[in-house]
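Participant: Model the structure of this input:
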Amino acid sequence: MASLIKHGHLNTVAVVNPINRCPTVVVMAAEVDRFDAEFVSLFAIARQRGLHHMVVKKALDAAGIEAALDPTVIGATSYRRSDISKARMSTAQKGTPDDGLCSFQSRPET
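Facilitator: This is a model prediction of the structure:
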């Protein structure tokens, strides 16, 4: 979270600590909710799909969906939820050559 704050992806506010009366920098719950509504981590997608994170990453890369935040700077791979929702995920059927793999494909424009 520190790198998200440092690089301006999470806004902070200074509040007075009620115990020691010292100013403390915090991220408000509404700000965390805003961030969570806009971004999703690679690991969260993989966990939700029940797949290994590298399988999901390979499928996202193949579909041309790029990480929204630089993983080398942030320390985690995150995608915009809107980018993920524009793609549909299909899992290979058992017995096919791609058994166990998944792919994200661009949805046709309507």
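Participant: CA atoms for contacts and neighbours, from now on please.
Facilitator: Fine.
Participant: where along this structure do the helices fall?
Facilitator: Per DSSP state H, the chain carries helices over the ranges 2-6, 29-38, 42-49, 53-62, 71-74, 81-85.
Participant: If you count neighbours, what's buried in the second one?
Facilitator: Neighbour counts using 16 or more other CA atoms under 10 Å place residue 35 of helix 29-38 among the buried residues.
Participant: Which neighbouring elements make contact with it?
Facilitator: Counting by 3 or more CA pairs under 8 Å, 6 or more residues apart in numbering; DSSP states H and E, the packing neighbours recorded for helix 29-38 are helix 81-85.
Participant: Next, the second sequence, to be compared with the first:
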Amino acid sequence: MADETTAPDTDLDAEPEWILKFSIKGGDTVEWIAAKSAVFGALEELNKRECETGPVGWVFLPQGAINMSEVRYVSIHPRPAEAEPKPKPARRARFIWC
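Facilitator: Okay, the predicted model is just below:
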């Protein structure tokens, strides 16, 4: 059965946005933009799951699912400042681990 983790609901309006980037075999990338605490929380949870249970199969993000066996590496970095208005960062993130 899948195990669910929900990132804490904090005041994310004041937090800078970060990008969690999954680089997939074959050159594709999947990026998830959220508040800094949500991105770091997701990365920490991913690391914790791998340490406790071994390789993670699938990770479900708000925009889709990622087969972790196809991921070459995961990176995070601050979202660059842009001149145009940005959408609000995600207030909550639900990750389902399989």
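Participant: Once they're superposed, tell me the TM-score.
Facilitator: In this superposition the chains share a TM-score of 0.26, using TM-score structural alignment, normalised by the length of structure 2; 43 aligned residues with a CA RMSD of 4.3 Å.
Participant: about what we covered before: of the helices of structure 1, which is nearest residue 23 of structure 1?
Facilitator: Smallest distance to residue 23 of structure 1 across the helices of structure 1 (CA to CA): 17.0 Å, for helix 2-6.
Participant: What sits closest to residue 4 of structure 2 if chain neighbours are left out?
Facilitator: Sequence neighbours aside, residue 96 is the residue nearest to residue 4 of structure 2 in space, at 4.6 Å (criterion: CA to CA, 6 or more residues apart in numbering).
Participant: brain fart, residue 89 of structure 1
Facilitator: Leaving aside its sequence neighbours, residue 89 of structure 1 sits nearest to residue 104 (CA to CA, 6+ apart; 4.3 Å).
Participant: Equivalent analysis for residue 57 of structure 1, please.
Facilitator: Excluding the flanking residues, the one nearest residue 57 of structure 1 by CA to CA, 6+ apart is residue 42, at 7.1 Å.
Participant: What helices and strands are in contact with the helix or strand hosting residue 40 of structure 2?
Facilitator: For residue 40 of structure 2, the enclosing helix or strand under DSSP states H and E is helix 36-53. Here helix 36-53 of structure 2 touches strand 17-24, going by 3+ CA pairs under 8 Å, 6+ apart.
Participant: Let me see the residues that make contact with the strand it packs on.
Facilitator: Strand 17-24 of structure 2 has contacts (CA atoms under 8 Å, 6 or more residues apart in numbering) with 29-36, 39, 70-79, 89.
Participant: Just the buried residues from those residues, in ChimeraX please.
Facilitator: Only the buried entries of the contacts of strand 17-24 of structure 2 go into this ChimeraX selection, using 16+ other CA under 10 Å:
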select :30,31,32,33,34,35,36,39,71,76,89
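Participant: Thank you kindly, that will do.
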